[in-house]
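Asks: Sequence plus the predicted model coming up.
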Amino acid sequence: MSLPTTTKEYFWKELGSLANLSFRESKLPPLKSHEVLVKIHAVSLQYRDLVIGLGQYPANVRDQLVACSDMAGEVILAGKDAGSEWKPGDRVSANFCADHIAGETTLEIQQTAHGGPIHGVLTQYKSFRPHSLVRIPEHLSYEEASTLPCAALTAYNALMGPVPVKSGDTVLILGTGGVSIHGLQFALASGAKVIVTSSSDEKLKIATKLGAQHVINYNKTPEWQEKILEITGGRGVDHILDVVGALDQTLKAIRIGGWIHTIGFLNGTAADVSLGNLMKVCYIRGVNIGSVAQFKDMNRLLASHPEVTRPVVDKVFAFEETLQAYNYLQSQAHVGKVVIKVV
């Protein structure tokens, strides 16, 4: 077969403004014998992608960075030394950190994160090392599967971590973005009761439709932790998925011995770690995506509960509408994920 020799892609000419997102056609490097060439069909956007472009990401990224970390695509060719696992036509996603195969992460592993330390996936074709690829569930479209590497896997790692969510637990989900919606779905698939907070009644209606048993508008109920205690009869919740940095309030809403899973760096508010909060003897766990092994475990859960866990894609943009997709993400009008269809 005739292999592509060029690829069209979006990259950051410089950081500091979304207007610096630039388009180019580049020469595709020859496929190395230990690599797998993938045609990328869909890319989903992360909050991280936005803050990188705005120059607000608290870590170094490479110059002229090809954007984004999350993709789904189709294997075109596997090199002769890439092993026998992958063949043309296989539908795959790449893990966020290419070298995070299993177990805990390390600084060295973090330096293999797509769309930051190494070039990203907002391109038509890209070569990957075979160990970084994961087969995507058969029932998902490329657009749906593109949401899995960061948003879904982060939520899975949080809620299925050291003490997994179980039937009968109560889980508090802050927000209605990609990680939050996946967290809602995984908690429901595990038999837990779910409470969701948002500033938008319309978004809360969607959360209710997805299965949340309780919803709270935090603009109308600023002391929402008191409502949480009321709902749980004063006990507090078992798990909290905190994507907004609301540690002062989550410490009051968690039960004794519960788990607060902190994700991202949205607000950075200072926590009120009073003696009363310390008496909760709860666990505060920072979550940084997940491994290939966890990705495979998550995909089995998705296949076992195909409808309740189906990714929520808010809007799909064409490849030439990539800047509009970024602007839409920045508007925070979305529920679930914003996806770019690569053609």
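Replies: Yep, it's here.

Asks: CA atoms for contacts and neighbours, from now on please.
Replies: Noted.

Asks: how about the nearest residue to the most centrally placed residue in the chain, chain neighbours excluded?
Replies: Closest residue to the average C-alpha location of the chain: Ala151 at 1.5 Å, with CA atoms, centre = their mean. Closest residue in space to Ala151, ignoring its immediate chain neighbours: Val179 at 4.3 Å, by CA to CA, 6 or more residues apart in numbering.

Asks: list the contacts for the one you found?
Replies: When contacts are counted by CA atoms under 8 Å, 6 or more residues apart in numbering, Val179 touches Cys150, Ala151, Ala152, Thr154, Ala155, Val243, Gly336.

Asks: Ile254 now?
Replies: Per CA under 8 Å, 6+ apart, neighbours of Ile254: Arg235, Gly236, Val237, Asp238, His239, Ile240, Ile260, Lys280, Cys282.

Asks: let's see it at 6 Å
Replies: By CA atoms under 6 Å, 6 or more residues apart in numbering, Ile254 lies in contact with Gly236, Val237.

Asks: and if you look at Lys220?
Replies: Counting by CA under 6 Å, 6+ apart, Lys220 has no contacts.

Asks: coming back round to it: what's the first helix or strand after the helix or strand encompassing the residue nearest to Ala151?
Replies: Val179 is part of helix 178-189 when elements are defined by DSSP states H and E. Using DSSP H and E, the helix or strand that follows helix 178-189 in sequence is strand 193-198.

Asks: ok, and here's another one to check against it:
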Amino acid sequence: MRAVFLNGPSLQDLQKVELADPAPPGRGQVLVRMRAASLNFIDLAVAYGQYPGVGYPLIPIADGAGEIVAVGDDVTGLKIGDRVAVHPKALWTAGRGTMENTSAMRGATLPGALREFAVLDAASIVCLAGHLSFEQGAALPIAATTAWNALTCAAAGPGSTVVLLGTGGVSIFALQLAKARGARVIITSSSDAKLEQARALGADETINYATSPDWDEKVIQLTGGRGADLVLETVGSATFPRSIAATRHGGVVFTIGFITGTSTQIDLMPIIVNMLHLQGNNTGSVEDLAKTMAAIDAAHIEPVLADIFPLDELAAAFGKLSSGPVGKIAINIDW
């Protein structure tokens, strides 16, 4: 079968290779013909040698989707021809994350999406909603699941205010899912054009943090002095203190991002006095992805794809992600 190897921590080390065909699926397994992948910042970290535990060469990219072409014994609820999203955490099927079930990561410590065929545990895949393409389905596992878990953590719904930082994949999924749950959404960006796109997707309020660097104070004003029920912290050290300041008494700061660094100095008093919940996240389980998929199906949400690249333009796809697109970057796995 055909695959792509990342032979070292550089995009110059991407190489198409020929591998032996996989063995037929065993008990509880399925064989999936991979059709699409999508990029996350973890893939950038792997590509540049910034993700721990990676050994090269490896088959990169955590998120993917495809169709089942063979089914092993004792597999129920799945059949040949089913279109599926592949969960990146191969061992985390349900329940709380642990050191053991979150450490195995496709595209980092396990083979990723850029291969022609993959033998997978049936418990690690989720059928796609009928209206989704393979590229849209591949965009879901990390970004949409993370967004869903953030909203669930804050019990976001009618009457809630959700603040989203930036217009990347997680933030855009959170916007779409939050509106489906009946919440009010405030989103930030330094680009008026991106904020216009966010409004077209349903954002209730937008803040340009380039012209309003005190965006946390704007959030307080827009919420009548109350603050947000949820701030989805996708940036890191540069914005974390303002995220805390923008959150209401008893609210949630759901932190997932580190593009501006992982170290910051914060005042503990607002966290203590306002009884804030600071929640970290490492994607979610297969069960979480299934719940996310059900919500996307019920609300007929169309994932926002900034671009779709062919395999021959992988380096350009990574470059597009680095530029900060609105939504997700997908890759068509067509050999």
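Replies: Nice, thanks for sending it over. Here the structure is a predicted model, which is why all the values come from computation and not from measurement.

Asks: Looking at neighbours, which among the contacts of Val179 of structure 1 is most surrounded?
Replies: Highest neighbour count within those, by other CA atoms under 10 Å: Ala155, with 30 neighbours.

Asks: right, and it touches Gly183 too?
Replies: Yes: with contact defined as CA atoms under 6 Å, Ala155 of structure 1 and Gly183 form a contacting pair (4.9 Å).

Asks: separation between the equivalent of Leu247 of structure 1 over in structure 2 and Gly225 of structure 2?
Replies: Correspondence of Leu247 of structure 1 to structure 2, assessed by TM-score structural alignment: Phe240. Remark: distance between Phe240 of structure 2 and Gly225 of structure 2 (CA to CA, to the nearest Å) = 19 Å.

Asks: for Ala20 of structure 2, same thing?
Replies: Looking at Ala20 of structure 2 against Gly225 of structure 2, where the rule is CA to CA, the gap reads 62 Å.

Asks: Tell me which helix or strand Asp63 of structure 1 sits in.
Replies: Residue-wise, Asp63 of structure 1 maps onto no helix or strand under DSSP H and E.

Asks: roughly how far apart are it and Val313 of structure 1?
Replies: 30 Å.

Asks: Comparing these two, which residue is more hemmed in?
Replies: Val313 (19 against 15).

Asks: which residues sit in contact with that one?
Replies: Residues in contact with Val313 of structure 1 (CA under 6 Å, 6+ apart) are Gly336, Lys337.

Asks: Which residue in structure 2 aligns with it?
Replies: By TM-score structural alignment, Val313 of structure 1 lines up with Leu305.

Asks: so how far is Ser38 of structure 2 from that match?
Replies: When Leu305 of structure 2 is compared with Ser38 of structure 2 (using CA to CA), they lie 9 Å apart.

Asks: which residues are in contact with both of the two?
Replies: Joint contacts of Leu305 of structure 2 and Ser38 (CA under 6 Å, 6+ apart) are Ile329.

Asks: now the contacts of Val179 of structure 1 in a markdown table, with secondary structure and distance to Ala189 of structure 1?
Replies: A markdown table is the format used below for the contacts of Val179 of structure 1 (DSSP: H, G, I helix; E, B strand; the rest coil; distance: CA to CA, whole Å):
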| residue | secondary structure | distance to Ala189 of structure 1 |
| --- | --- | --- |
| Cys150 | helix | 19 |
| Ala151 | helix | 17 |
| Ala152 | helix | 13 |
| Thr154 | helix | 16 |
| Ala155 | helix | 13 |
| Val243 | coil | 20 |
| Gly336 | coil | 17 |
